[in-house]
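In: My questions concern the predicted model and sequence given below.
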Amino acid sequence: MTAQPGEPGGALFDLPAQAPEKKGSERPSPRRPAEHLPVARVVVDTPLPHLDRPFDYRVPADMDEAAVPGCRVRVRFNNRKLNGFLVERVESSEFSGRLAYLDAVVSPEPVLTPEVLGLARAVADRYAGTLSDVLRLAIPPRHARVEKEEPGEAAAGPPGDEGPGPWSDYPEGEAFLEALREGRPARAVWNALPGGGWADAVAAAAHAALAAGRGTVAVVPGGRDVEAVDAALTARLGEGRHVALTAGLGPAERYRRWLSVLRGRVRVVVGTRAAVFAPVRDLGLAVLWDDGDDVHAEPHAPYPHARTVLSMRAHRAGAGMLIGGHTRTTDAQMLVESGWALPLSADRATLRRRAPIVRAAGDDRELARDGAARTARIPSLALRVAREASRTGPVLFQVPRRGYLNTLACARCREPARCGTCRGPLAVRGAHALPSCGWCGRMAGQWACPECGAARMRATVVGARRTAEELGRAFPSLAVRTSGRDEVLDRVPDSPSLVVSTPGAEPSAEGGFAAAVLLDGWALLNRADLRASEEALRRWLNASALVRPGGTVVVCAEATLPVVQSLVRWDPAGFAERELAERRELGFPPAVSMASVTGAPEHVRELLDQIDLPEGVELLGPVPVEGRAEGPGETRPVERALLRVPRGGVGALTRALKAAASARSARRDEHLAQVRVDPLHVV
């Protein structure tokens, strides 16, 4: 439904009054509308939910040629000039009043394609958001100089066929490629073999889709993954047939590459989260690598997840879909069990040849040999394996947390050590530093436990830097390197050394690591998070996949836990299947859909009172959560309510949430509770 600012019962805003003419001034020449399709429908860049619809404007004759569907325009709206996108031109408007003219055509480049517009509308509806918010994520800012550059020539001719590559290791791999070559929508959930061949497998799948004359969008978690796939695509497709889109390129270069995709010069894109909306023509394959990584969840409204967006895009375009990783998430398992995608994995014989040997430090045999292994942070098995493996190559130590001594407690009564001024947590930042508060920064040199009076502390959480220090003393003849947020290593040489890394920052080693030790399993498994076990297995498998075939992986966790047994057997599919069955029985995501409403208590309750909940929706809460809500001159506690609904009812729930949010914004409420559909973390 279209509308116009000033429409009765519509936008609630009036057009700006015309300024009185000054005496002696010349009257401006009257504007006349374009002769052909004189009405433009414009999506105005405003986040207000009740204005989430196109508005009609008149196209002046002098902008007739430039005002093409998909171009950027500027319009007068609520006494301001706002940017927007012209989505359609029509002969007439349903609005019976006087239409305002377009103020300007910012650029005649049709940056909003019909496919991206339809996808953005579907994503906004799926996540109870607004179209303008999604378009802000989908289309990069304009660079006029880049738009005026001469476009380069597209690569001539189809790329040569280099065979199935890594897909020959999978029983259904070559059939999957053949379906892509024939242009069929082959959809698979892929459990990749250990090692670095996954990037070449993605390139081979993109090659197959390109051979059918169709494009590919590959989305990976981070810059190092982009570089790996970028190199594999160059090797398999040749120069000039693909582009890599990352934030590190800078605005101008990123826009230049994005335009080359929009204009059809290249048909294959690899990038991070924002690449899900890349305007690839005739999409034939959508790829998502490591879909369990948190970075695939957009932190800006309406908070879409790359897995959902790519699945929607592939379904709408009749394209293939490949969700891959060393693990399998419960969300991907849902797609398998629904029949939307098929599982794609290697047989057990191939897996045994390619995978390392995984041992649990807490199994009965090790406990009988070393009784202290139950409580030791680095048990004797881990030290023994690391000492033997370091003779032939590098050894990886994965530590869940960065820093030094991140959490302290009383050495006598184990009461958490807190600041005497603000009650914040105390931590030690370095080898020669005093304990200091993580909130206010004050030193706590004269600390005493308020419960028992003891003056000594002990560490409850040890970070990567302290671990590297301890290993340096235990292995004085070996070099110890660290990889984490401050400095991430890309590669390490194939020489004896120790590498201490946080999850996700593990470097690759030439020929693979000789061994890996996964420390502090309890820190991952004891997190207050529904996905704690799933996330622990993902991090463990990603680190273990870097170990050379026949190497050893030691996981420091209780051996009888199902997640540890899944790691020992290298069975992520079986774990996902069991985990999903348990969540289905208990009514947890992804077996059901959830929406969260978070904010100050009064705002959460007000919004909940206004929601006309559809049948089948269950309200949980609201309950207090960590955080503070900013108010006028004060901060207030934060509450969160959860709305649970069967997956088939998520559309009705999002429409109800959108209607309630629209009613609030129409009243110009300043404080809106935050609404998230399918929140990533549900404690």
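Out: Received it, and whenever you're ready, just let me know what you need.

In: Could you use CA atoms for every contact and neighbour count after this?
Out: Fine.

In: how much space between the most centrally placed residue in the chain and L680?
Out: In the chain, the C-alpha nearest the mean C-alpha coordinate belongs to H296, at 1.2 Å (C-alpha atoms, centre = their mean). Distance, H296 to L680, using C-alpha to C-alpha, to the nearest Å: 10 Å.

In: got it, and D370?
Out: Counting by C-alpha to C-alpha - D370 and L680 are separated by 40 Å.

In: Tell me the secondary structure of R76, please.
Out: Here R76 is strand, with the state taken from DSSP: H, G, I helix; E, B strand; the rest coil.

In: Near it, how many other residues are there?
Out: For R76, the neighbour count with other C-alpha atoms under 10 Å is 19.

In: ok, now which ones touch it?
Out: Counting by C-alpha atoms under 8 Å, 6 or more residues apart in numbering, R76 makes contact with 15, 82, 100, 102-103.

In: again, 7 Å this time
Out: 82, 103 (C-alpha atoms under 7 Å, 6 or more residues apart in numbering).

In: Confirm that L335 sits in a helix.
Out: Yes - per three-state DSSP, L335 lies within a helix segment.

In: My guess is it contacts L342. True?
Out: No - under the criterion of C-alpha atoms under 7 Å, L335 makes no contact with L342, lying 8.1 Å away.

In: another structure for you, compare them:
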Amino acid sequence: MPAAELPVARVLVDVSPHHLDRPFDYLIPARWDAEAVPGCRVRVRFNGRLLDGFLLERVADSEYAGRLSWLQRVVSTEPVLSGRTLELVRAVARRYAGTMSDVVSLAVPPRHAGAENEPAGQAASTPVAPSHTGWGGYENGRTFLEAVRAGRPARAVWQALPGEDWARRLAELAATAASAGRGTVVVVPDQRDLDRLSEACTELLGAGRFVALSGELDPAERYRRWLAVHRGKVRTVVGTRAAVFAPVVEPGLLVVWDDGDELHAYPRAPYPHVRDVLTHRSHAAGAALLVGGFARTAEAGLLVESGWAREIVAPRPTVRARAPRVTAVGEDDRQLERDPDTRAARLPAVAFEAARNALREERPVLVQVPRKGYVPALACAGCRERARCRHCGGPLAVPERPGTGATPVSCRWCGHGEAGFRCDNCGSDRLRAIVVGASRTAEELGRAFSGVVVRTSGGGRILDRVPSGPSLVVSTPGAEPPVAGGYGAALLLDARALLSRPELRAGEQALRLWLAAASLVRPADRGGRVVVLADSSFTQVQALVRWDPRWYASVELAARNELGFPPVKRVASVDGSPSAVSALLERIRLPEEAEVLGPVPLEEDTDSGPRERALVRAPRQQGRALADALWTAQAAHARSGGDPVRVRLDPLELI
């Protein structure tokens, strides 16, 4: 017997195909009447299988003319998909031409019955706003802080000063919002950043007044913390991208730190980006938004240029006083020949001297190397063609220091050893290093600076901190450990490896990684030096030397505008087999000014055969129409039973 009132449940069933991306109607049995609340988890029979789903709403009648199936079970009465969370899921799915089920899997963590049945506990008390903050040194800094305190929907792009304690600044904002009874979500790229931010929040807000959400938590603990936020017991959330959908009550402040980091983009369909999700949440909820970092992305630059957000920047004299001295040096082999020490370290004389002076002053030296390993990339010494495996065509490398006996050269894809290399292009049997990895660099620096401790950070072993005494710290980008008082010098090696990546954002990423490393160095008036091995004619290098990422973002944005790439235009990539890509493109009804580029073959080697990629782009004003057209085409394609395709809007990498 169905429920007496509103007996029809509209259920979002956990199925992925686009043509099934809609609610389905089910009858609610009378025995589940009280438990079947909007937003709860249910089980339903779908296409002969028992599947999970979410009850979105209850209605009196169904528009379906046939016979309705019964709701099988209410799994939990917790309304985890309702209100603003449901609205956000719908908005993100539409923006990225994805399905609601895919977005729900990102927004709502898996249920853990034990955590759900635990006593709710007391709501966290309201903290006191910090009496002193570091925002006064920035133009518009105090204004933004007052807007957060008053609950106004201020939006800003923050350019952090060199050496800024960014975690403390963000904790001050969170404490200010919490003191006014408003919710906060702060998203950082990785666990190291989260640990640093959590430490600052513990100091300013106090333990128990915030929760940290990340993918590294076990399922029970993650769901327990998520429920505390959902139930309004805690209103401040910090975390990695797992926190971006956190259902805080009365959100008043949304923050993303270092929005250019690739970790802010979900690697799963529909591939949303943290910055864009928070931007939508800010607009929908009327909450303040802050996009911060040492660098500035073109997307953040567009927010400022369009007038949607204001800048929070320090005066130029303050920037110059806080920044280290930056020198750009092209890699000149004649410098290496004149000094045996610099030749052993593969460093120009100016870089070697900067390191030696810092060590003499009892300060550590940071050495940034783009790649981990020993020699991660090899080429033919004769014609300079990339050295590839004879078995699978993968790149050859020297993964670790050579030992006595067998050759260390092997394929990075299949692991096959290559004892007798011979170039297919010119016939040479000699190899040369394209890029030298962190392990090899540490070995060479140890020989050049005899008696100095050499530490490495990167890969599976990332250092949290290093002591302040003299040492050499060889690190891959993003793994640089902080040191009390700052490094005496930083050497940014093999800059061409970062700048030459075949990606639209290669230059932007290079500058971001350089600024992050350079921000760990002492100011110039205290002897801090940064030496980047790159030609000073590159705009990225000029921005680093002048410490002016704002200028570089404007240059990059102008170039994107001329090329017609994000963020000025919305671009979608369509990947799949040639037949699948062709079939999908034929089904798309594009907006008037949209265009298709390609398709072109991809180099990916798959068991299913060759793959192609097409790009579809449209003016930003037609971005929603483009997403809708792609969703409709994917639904038709899925209904036809064609080969799978992968559609991504505004992908981070455009090869």
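Out: Alright, I've got the coordinates. Here the structure is a predicted model, which means the values were calculated and not measured.

In: Tell me how they score on TM after superposing.
Out: Overlay of the two chains. TM-score (TM-score structural alignment, normalised by the length of the second structure): 0.95; 644 aligned residues with a C-alpha RMSD of 1.9 Å.

In: Identify the residue of the second structure aligned to the residue nearest to the centre of the first structure.
Out: The pairwise alignment with the second structure assigns H296 of the first structure to H264, based on TM-score structural alignment.

In: What residues does that match make contact with?
Out: Residues near H264 of the second structure by C-alpha under 7 Å, 6+ apart: 189, 241, 273-274.

In: Quickly check those residues for the two that are furthest apart.
Out: Using C-alpha to C-alpha, these span at most 11.5 Å, a distance reached by P189 and H273.

In: Where do the helices of the stretch 101-250 of the first structure begin and end?
Out: Under the criterion DSSP state H, counting those that start in this stretch, helices of the stretch 101-250 of the first structure are mapped to 114-126, 131-138, 144-147, 173-181, 198-211, 223-237.

In: So which residues of the stretch 401-550 of the first structure form helices?
Out: Using DSSP H, counting those that start in this stretch, the helices of the stretch 401-550 of the first structure run over residues 464-474, 521-525, 532-544.

In: how about the second one, aligned to which bit of the second structure?
Out: What it means is helix 521-525 of the first structure. The aligned range for helix 521-525 of the first structure is 495-499, by TM-score structural alignment.

In: and the residue lying closest to N526 of the first structure once chain neighbours are set aside, how many neighbours?
Out: Among residues not flanking N526 of the first structure along the chain, A532 sits closest, at 7.2 Å (C-alpha to C-alpha, 6 or more residues apart in numbering). Using other C-alpha under 10 Å, A532 of the first structure is surrounded by 17 other residues.

In: Quick check: A532 of the first structure touching A523?
Out: No - A532 of the first structure is beyond contact range of A523, at 9.6 Å (criterion: C-alpha under 7 Å).

In: ok, G97 of the first structure to D494 of the first structure distance?
Out: 75 Å.

In: try K658 of the first structure
Out: Taken as C-alpha to C-alpha, the span from K658 of the first structure to D494 of the first structure is 55 Å.

In: of these two, who's got more company?
Out: Remark: of K658 of the first structure and D494, K658 carries more neighbours, 22 against 17, as counted by other C-alpha under 10 Å.

In: Now for the counterpart of V188 of the second structure in the first structure, how many residues are close by?
Out: By TM-score structural alignment, V188 of the second structure lines up with V220 in the first structure. Using other C-alpha under 10 Å, V220 of the first structure has 25 other residues around it.

In: Ignoring the adjacent residues along the chain, who's closest to the aligned partner of A509 of the first structure in the second structure?
Out: Using TM-score structural alignment as the criterion, the counterpart of A509 of the first structure in the second structure is V483. Distances taken as C-alpha to C-alpha, 6+ apart put V466 closest to V483 of the second structure, at 5.5 Å, once the chain neighbours are dropped.

In: What segments of the stretch 501-650 of the second structure are helices?
Out: 506-518, 539-546, 549-563, 578-587, 623-640.

In: and among those helices, the most buried is which?
Out: helix 506-518 (a mean of 23; mean count of other C-alpha atoms under 10 Å).

In: tell me the angle of that helix relative to helix 549-563?
Out: Computed with axes from the mean of the first three to the mean of the last three C-alpha atoms, to 10 degrees, the direction of helix 506-518 of the second structure lies at 170 degrees from that of helix 549-563.

In: helices or strands up against helix 506-518 of the second structure?
Out: Contacts defined by 3 or more C-alpha pairs under 7 Å, 6 or more residues apart in numbering; DSSP states H and E place helix 506-518 of the second structure against helix 495-499, helix 539-546.

In: now do 6 Å
Out: Packed against helix 506-518 of the second structure by the contact rule (3 or more C-alpha pairs under 6 Å, 6 or more residues apart in numbering; DSSP states H and E) you find helix 495-499.

In: Which residues does the helix it packs on contact?
Out: By C-alpha atoms under 6 Å, 6 or more residues apart in numbering, the list of residues contacting helix 495-499 of the second structure from outside reads 506-507, 510, 533-534.

In: which parts of it are buried?
Out: Across helix 495-499 of the second structure, burial judged by 16 or more other C-alpha atoms under 10 Å covers 495, 497-499.

In: what does stretch 109-118 of the second structure give?
Out: 109, 111, 115-116.

In: equivalent range in the first structure for it?
Out: Under TM-score structural alignment, stretch 109-118 of the second structure corresponds to residues 140-149 of the first structure.

In: How many residues are close by the aligned residue in the first structure for S179 of the second structure?
Out: Following TM-score structural alignment, the counterpart assigned to S179 of the second structure within the first structure is A211. Number of residues near A211 of the first structure (other C-alpha under 10 Å) recorded here: 18.

In: Give me the distance between A211 of the first structure and S533 of the first structure.
Out: Distance from A211 of the first structure to S533 of the first structure, by C-alpha to C-alpha: 40 Å.

In: Then S508 of the first structure?
Out: Counting by C-alpha to C-alpha - S508 of the first structure and S533 of the first structure are separated by 25 Å.

In: ditto for A661 of the first structure
Out: 35 Å.

In: again, but for R316 of the first structure
Out: Distance, R316 of the first structure to S533 of the first structure, using C-alpha to C-alpha: 33 Å.

In: Next: G183 of the first structure.
Out: With C-alpha to C-alpha as the criterion, G183 of the first structure and S533 of the first structure are 38 Å apart.
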